[in-house]
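Colleague: Sequence plus predicted model, see below.
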Amino acid sequence: MDFNGRTFWKHPTGKGLKVKVPVAGESLPQGPQNAPHNPIALNQYHVSPSFPIVPPSTLECLRTKIRSFLGGQGPRSSPLSASKMGKTPSSSYSTSALLPPSTKMSSGVSFQTQGRHWRIGRTWYDFSTFDHPGGSEILYLARDRFSDSTYAFESHHMDQEKARKIIKKYAVGEELQKELERLNPTPAPKLTKPGDFYYDLRLRVLVMFREKSSKAGNSRGKKVNVGPTPLCLNLFYASFLVWVFAVYNTLYVNPSVVSAVFQGVAGAVLGAFGHNWIHQPKYKFYALLSLDTIGFSSTGWYREHILQHHMYTNTPLDNHFRGTDPFLITDPTVPRNFFQKYVTPILNPVILTFGLWGNYGFHLGEVLKGNEPVSIGKLFLPTLVYLFYSTSGVYGLGLFWLNTATTSIYYFTMALMNHNSENTLNVKTRNEAKDWGEAQISSCADWSIQGKFLPSIIYLWLNYHCVHHLFPLTDFSHHRDIQGILMETCRDHGVEYVAGEFWTIYKEMVESFSSPRSLFMEINCYNGS
């Protein structure tokens, strides 16, 4: 796109809304084609703000590189933090503290970043001196890689009353608020309020956890436990040992097709645990043991899965939205060619055999380009490839490929079912969602919702996916407890909730690959704006 102005964005099909990019210093006319409500154009297609972009200083670039090498962790305090200025964040500001928004890539999608401050519910905050209980890394990733922090704040703090009281004192002053709004014209969702679907659902679930805590002999006023149950932890330890045994068995004891397939199944179960652990800071090392060992990246998932896929599910800002292009098309708004309509949907199991390698290769490319930090986890997969080749030659490589193919088919089939059923691709329903929680209900598919924790292992615990998206910090061993509250709240608020049968949803997924369900429609990326 030409950032000197006079450039327009068009729908990939050649149809759709056009958005004019203003020249520096030029105001944006508020006509029907230029109203700044189009989140797709404003974010994915780099709409330039009406002021010249000032590149960061050499020192700032160096700081960014250092933070990237350390895994994206930001500084504990900024050079212009309130403590060093001798003032509270809201009292005053220096113009040098402002950082014009820049564009950052996150797994193939571009976002206009928030500068030196955080935007939550249309209010700007300075958390540079805040000791975040969940760690500083996730705090700075939310600011430095994405355009808004509202959804991340709402979905990761069940006790909103307490969380909002804490952050209130970090709000910047009125003058700085206005200047930051001018510098950041991207869509800004509002915080939910009492009476909204997601606000009420969150409160009901919090009450449930407090009651469970009280029955366990703890004070109702203390922090509730949403972490793994003892059964969940013990099952993880057993699953990891089974995977280690499976690798050893295929390498040195019985290098056969059956052994390789068994290793692949064990790897898929381990990956399911990694999907669970990546959301819980306390178990981040477990995520590395579960994801990096089988070829995924826990560092990549920590950003793209938590702050991108979960926040912008089934929109162009979701890194999964075009993850299988050009073979399996999941965008419901674009037409399919002959090959995509009649051939690849039927061959989806064959295509998915390459899923793990595609995931590894894409992330490795981002690391080499400097977009992602280097991690020791990137060495695990090539090490296993070397071991299989050194023990059994080309035959060993074939066995290892069969193992990764099994893991890929098993895991990615379940994951694609979660977001490609008929209900999840109804763009009209999603656009009408009044808040982020309602949008998640419209973007996730559930099945076997009465299943207990242990039997749900066959679905890799992805069958309670709406609950998982709405409460990402909550361990999947609690999902069944929340399911009834979710359905009751949907009924009370008139929110349509659809749960299906496994094979019905699988069939709908294959059909969605073949046929667009919301052709030429525009997707609202920021529900509640």
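Modeller: Great, that's in hand. Residues are numbered from 1 along each chain as shown.

Colleague: For the rest of this, base every contact and every neighbour count on C-alpha atoms.
Modeller: Fine.

Colleague: I'd guessed Trp277 sits against Leu289; true?
Modeller: No: using CA atoms under 8 Å, Trp277 is not in contact with Leu289, being 9.8 Å away.

Colleague: Please identify which of the two sits among more neighbours.
Modeller: Just comparing Trp277 and Leu289: by other CA atoms under 10 Å the higher neighbour count belongs to Trp277, 28 against 19.

Colleague: another one to put next to it:
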Amino acid sequence: MGKGANNLSASDLTISSHESLPKTLISWEEVQKHNKKDDCWIVVKDIVYNVTNFKKKHPGGNKIIEFYAGQDATEVFNAFHKDFDRVYKYAKAYQIGQIDPNDQSRLKLSDEEKQKIQREIEIRKDFKQVKKAAEDMGLFKPSYTFYALQFFQVVFLQILSYYLFFNYAQTSYLGVLLALVCNFTSKAQAGWSQHDYGHSSLLAKPRHNKYIHLFFMGLIKGGSSDWWMYMHNLHHAKPNVIGKDPDIRLEPFFVVGSVEPVLRAEKNVKKKFQNFYPFTIQQYIFPLGGPFLVTLLFQWATFYYVIKKRKYLDLISMLPMYIIHFTVTYTVFQSVIKCSAFYFFMRFFEGGWFTWISQCNHIVMDVHDDDQYDSWLQLQIRGTCNMEKSWFNDWFTGHLNFQIEHHLFPTMPRHNLYKIQPLVQSLCKKHGINYIVKPLWGALFDILVSLKKSGQLWQEAYDEIMMSI
């Protein structure tokens, strides 16, 4: 295990030191007290920052900083940021001290707690080595040919859908169907592409990626770039953590995991409110209900966000998609109802594609309310699994069949994720961490199995509470 658990020092509990450390020494015990929205401290590379006033200015949103209030945010900081020198330059104004190297506050622990911390130290150390290996292998460098081909695919399918619509939709239902397939396929693939640009995987500077992100998210998909980045950053920061990860916030329609069903049952009894249906049948409702809800949520949330937050650049990037789409469809259909129906089905199939792929990586895993931050590796793998590699799986999932690697290295271009997989698997094996890989159809089916189990847990908890009243 390396150093003995009883020989831990405060310096062992952080990841690395930082040049030009502030002179003020602060204990971990003191840092942990400042874990509130109006009193927010974080630690990055031994430096303590008071980010209470900064968090509203944070480009990634204030919530992601609040998630790590009173905690060591070094690993999440390293995962999200590429331009380190620039970030440190601006962050210096918020430095208030450094972790006391002779801090004794974390040494007042049981042997079991010390062993747990020592294991985390070893995992973090080994993970840094894997990331360094990825950098040495050039895995954070994008293939411009790959992204050019992705751009061509999306634009070609979009143009083809309108060509088919103009030339065949008036005379053939098959023409309408083919146009529909090309349209939602273009938007689904644009979804995987915008995902890369949202993580700044292509260009060095985030703002340059932002411009391309506006094209794919706004002009092609008709959604808000800023809204997506805000929500997705929260998901990455605390995946599968109840109340923090927006991607598992499916109530009141679905319950997931083993903790949320019990919490939901308690709310049902306390508020004397029964759901629209018993959760014991949610696995039958999800196949169509899940995509339907995602379709409505996307349409409502993206416009609500840009209007409320006054994101006018996003609004400008979004509107052309709607203007072009409805102009083209109305020219052929000459009916607002038919145009709206075509649009809804396009969104429904696109939303279904996204929903099934995104959920088979996460809700089938551990969904919990434990906010204890262990290590970046443990946090991400706890709520994430992979699917097998094949040319179809890579295309169909946008390379998110390597979801584990993506969550560990969110800025890595997706076409390189499979190359780092052997090192990640080796690291997990060394530390006894369960690394799960499933076949595609098995992963999709597991969504229904997981929902069935969660529904049964809700029913058992609900019945037990009612019997005790």
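Modeller: Structure received. From a predicted model like this one, the values you see are computed outputs, not experimental measurements.

Colleague: Which helix or strand lies directly C-terminal to the helix or strand where Leu59 of the first structure lies?
Modeller: Here Leu59 of the first structure, judged by DSSP states H and E, is contained in helix 58-69. Counting by DSSP H and E, the next helix or strand C-terminal to helix 58-69 of the first structure is helix 82-85.

Colleague: Next, the buried residues of that following helix.
Modeller: Ala82 (16 or more other CA atoms under 10 Å).

Colleague: Which stretch of the second structure lines up against that helix?
Modeller: Per the alignment by TM-score structural alignment, helix 82-85 of the first structure matches no residues in the second structure.

Colleague: what's the spacing between that helix and its chain's center?
Modeller: From the chain centre to the centre of helix 82-85 of the first structure is a distance of 33 Å (CA atoms, centre = their mean, to the nearest Å).

Colleague: which residue in the first structure lines up with Glu251 of the second structure?
Modeller: Per TM-score structural alignment, Glu251 of the second structure is aligned with Asp325.

Colleague: Please apply the same query to Tyr197 of the second structure.
Modeller: Applying TM-score structural alignment, one finds that Tyr197 of the second structure aligns to Trp277 in the first structure.

Colleague: ok, His208 of the second structure - contacts?
Modeller: His208 of the second structure makes no contacts at all, as judged by CA atoms under 8 Å, 6 or more residues apart in numbering.

Colleague: Then it would be within a helix, right?
Modeller: Yes: checked against DSSP: H, G, I helix; E, B strand; the rest coil, His208 of the second structure lies within a helix.

Colleague: returning to that earlier point: nearest residue to the match of Tyr197 of the second structure in space, please, no chain neighbours.
Modeller: Counting by CA to CA, 6 or more residues apart in numbering, Trp277 of the first structure lies nearest to Ala287, which is 5.1 Å off, once chain neighbours are set aside.

Colleague: What's the match for that neighbour in the second structure?
Modeller: When the second structure is aligned by TM-score structural alignment, Ala287 of the first structure is paired with His213.

Colleague: Which SSE is immediately downstream of the helix or strand that contains that match?
Modeller: Per DSSP H and E, His213 of the second structure falls inside helix 206-214. Remark: after helix 206-214 of the second structure, the chain's next helix or strand is helix 225-237, criterion DSSP H and E.

Colleague: give the contact list for Pro228 of the first structure.
Modeller: With CA under 8 Å, 6+ apart, Pro228 of the first structure has these contacts: Asp475, Phe476, Ser477, His478.

Colleague: Serialize those residues to CSV and add fields for neighbour count and secondary structure.
Modeller: As requested, the contacts of Pro228 of the first structure are arranged in CSV below (neighbours: other CA atoms under 10 Å; DSSP: H, G, I helix; E, B strand; the rest coil):
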residue, neighbour count, secondary structure
Asp475, 20, coil
Phe476, 26, helix
Ser477, 21, helix
His478, 19, helix
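
Colleague: quick one: which of these is nearest Ser83 of the first structure?
Modeller: Set against Ser83 of the first structure, the nearest of these by CA to CA is Asp475 (36.6 Å).

Colleague: Relative to Trp461 of the first structure, how far out is that closest one?
Modeller: Between Asp475 of the first structure and Trp461 of the first structure the computed distance is 11 Å (CA to CA, to the nearest Å).

Colleague: likewise Ile329 of the first structure?
Modeller: Distance, Ile329 of the first structure to Trp461 of the first structure, using CA to CA: 25 Å.

Colleague: Ok, Thr229 of the first structure next?
Modeller: Taking CA to CA as the measure, Thr229 of the first structure falls 15 Å from Trp461 of the first structure.

Colleague: between the two, which one's more packed in?
Modeller: Higher neighbour count among Thr229 of the first structure and Trp461: Trp461, with 24 against 14, using other CA under 10 Å.

Colleague: residues in contact with the aligned partner of the more buried one in the second structure?
Modeller: Aligned counterpart of Trp461 of the first structure in the second structure: His399 (TM-score structural alignment). His399 of the second structure makes contact with Asn393, Arg414, His415, Leu417, according to CA under 8 Å, 6+ apart.

Colleague: ok, back up a step: which residue numbers in the second structure go with the helix holding Leu59 of the first structure?
Modeller: On the second structure, no counterpart of helix 58-69 of the first structure exists by TM-score structural alignment.
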